[in-house]
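>>> The sequence and its predicted three-dimensional model are supplied below.
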Amino acid sequence: MVELLSQLTAWHWLILGVVLLGIELLTGSTYLLWPAASALFVGILLFIAPGLGWEMQMLLFFLLSITTLVLGRTHLQRLVKGGEPSDLNDPGLAMIGRQVRAVADFTGIEGRVQVGDTQWSARLSGGTAEAGDLLRVEAVEGATLIVGR
């Protein structure tokens, strides 16, 4: 095994990096991106310093893989996701801030509002509301809109 490892060249590392990148493209998880980049880095480094022993190559590969994985997952994940939850699959969240019209007088804090062509149950966050009043959606709790002036 040691004989096999001692024969590692820059081309072996470059091929490993390309194979890992190919698998990463198929999975899209970003977990293999970092070892792939590390393997490519070690391969390029071996063109610059061809006398690097296999022990140092392996150590460098593992340290780079772990470091880039930790840094990539903590820092780049925030940039990719934007740091804010998406309302793409939650139409209720997309209604926050939208103006709606009261369908009938609210009894206490409970009532109904018109949103587009649909009526929703609504609860007032404060004050009173009568039929026709314009209200603003402040939050969504299940199928009930929390509205206010």
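In hand now; what should we look at?

>>> hey, let's count contacts and neighbours off CA atoms from now on
OK.

>>> So Ile44 is in contact with Gly17, correct?
No. Ile44 is not in contact with Gly17 according to Cα atoms under 8 Å; the separation is 10.7 Å.

>>> More neighbours: the two, which one.
More crowded of Ile44 and Gly17, by other Cα atoms under 10 Å: Gly17, with 24 against 16.

>>> Sticking with the more buried one, tell me its helix or strand.
helix 10-27 (DSSP states H and E).

>>> name the helices or strands packed onto that helix?
Helices and strands touching helix 10-27, as assessed by 3 or more Cα pairs under 8 Å, 6 or more residues apart in numbering; DSSP states H and E, comprise helix 33-48.

>>> Next up, a structure to set beside the first:
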Amino acid sequence: MIQRMFLFLGGAFLLSVLTACKQSQPVGDVAEFQASKASSSQKIESSGLAREFVARGNEPFWTIKSNGATLTWITPENLQGSQLKVDKVISVDNVKYVGVDGDSDFTLLIIQTPCVDTMSGETFDFASVWTHGRERNVGCAATGG
């Protein structure tokens, strides 16, 4: 019974990541653990730390471009983007950028699992989870600048 409940919850989480829906809830260790377990068995190669990613999501619209120790957070209200300094990059099965923006912690988690944009239908090799303060959004990501 408990195993079925965990399978259901894991499947529901994976579905939310793949459909790029907005999630307005705090992210904790449990959600990050589930996201890492939802990733495919393939590894992001060790050079993943140096790779650049572009993550994006819908409703609200957002784009984040990674470039080394800097993330550029772009929204319709700020098309020039805000530069965010990354304090730490963690790469095992996934790539996770961690930092602080004023009083808000932020993370960008790149998960190597197929993702389909809910508006365009475009497919991507990666899913993404962007957390800024208590706001959490999921979307897709691709390599490149």
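Arrived safely. As the structure is a prediction and not an experimental result, all values here were calculated from the model.

>>> For the two chains, what TM-score is obtained?
Once superposed, the chains reach a TM-score of 0.21 (TM-score structural alignment, normalised by the length of the second structure), with 52 aligned residues with a Cα RMSD of 4.8 Å.

>>> which residues of the first structure fall in strands?
For the first structure, the strands defined by DSSP state E cover 99-102, 110-115, 118-124, 134-141, 144-148.

>>> show me what contacts Ile74 of the second structure?
When contacts are counted by Cα atoms under 8 Å, 6 or more residues apart in numbering, Ile74 of the second structure touches 62-64, 80-82.

>>> What is the burial count for the closest residue to it other than its chain neighbours?
Distances taken as Cα to Cα, 6 or more residues apart in numbering place Gly81 nearest to Ile74 of the second structure, at 4.2 Å, with adjacent residues excluded. For Gly81 of the second structure, the neighbour count with other Cα under 10 Å is 17.

>>> Gly81 of the second structure and Leu71 touch, don't they?
No. Contact criterion Cα under 8 Å: Gly81 of the second structure and Leu71 do not qualify, at 9.3 Å.

>>> what's around Lys96 of the second structure, how many residues?
Residues near Lys96 of the second structure, counting by other Cα under 10 Å: 20.

>>> go on, Ile23 of the first structure?
For Ile23 of the first structure, using other Cα under 10 Å, the count is 15.

>>> same check, this time on Ile110 of the second structure
Counted with other Cα under 10 Å, the neighbours of Ile110 of the second structure add up to 28.

>>> now swap in Thr63 of the second structure and tell me
22.

>>> ok, it - contacts?
Counting by Cα under 8 Å, 6+ apart, Thr63 of the second structure has contacts 54-57, 73-75.
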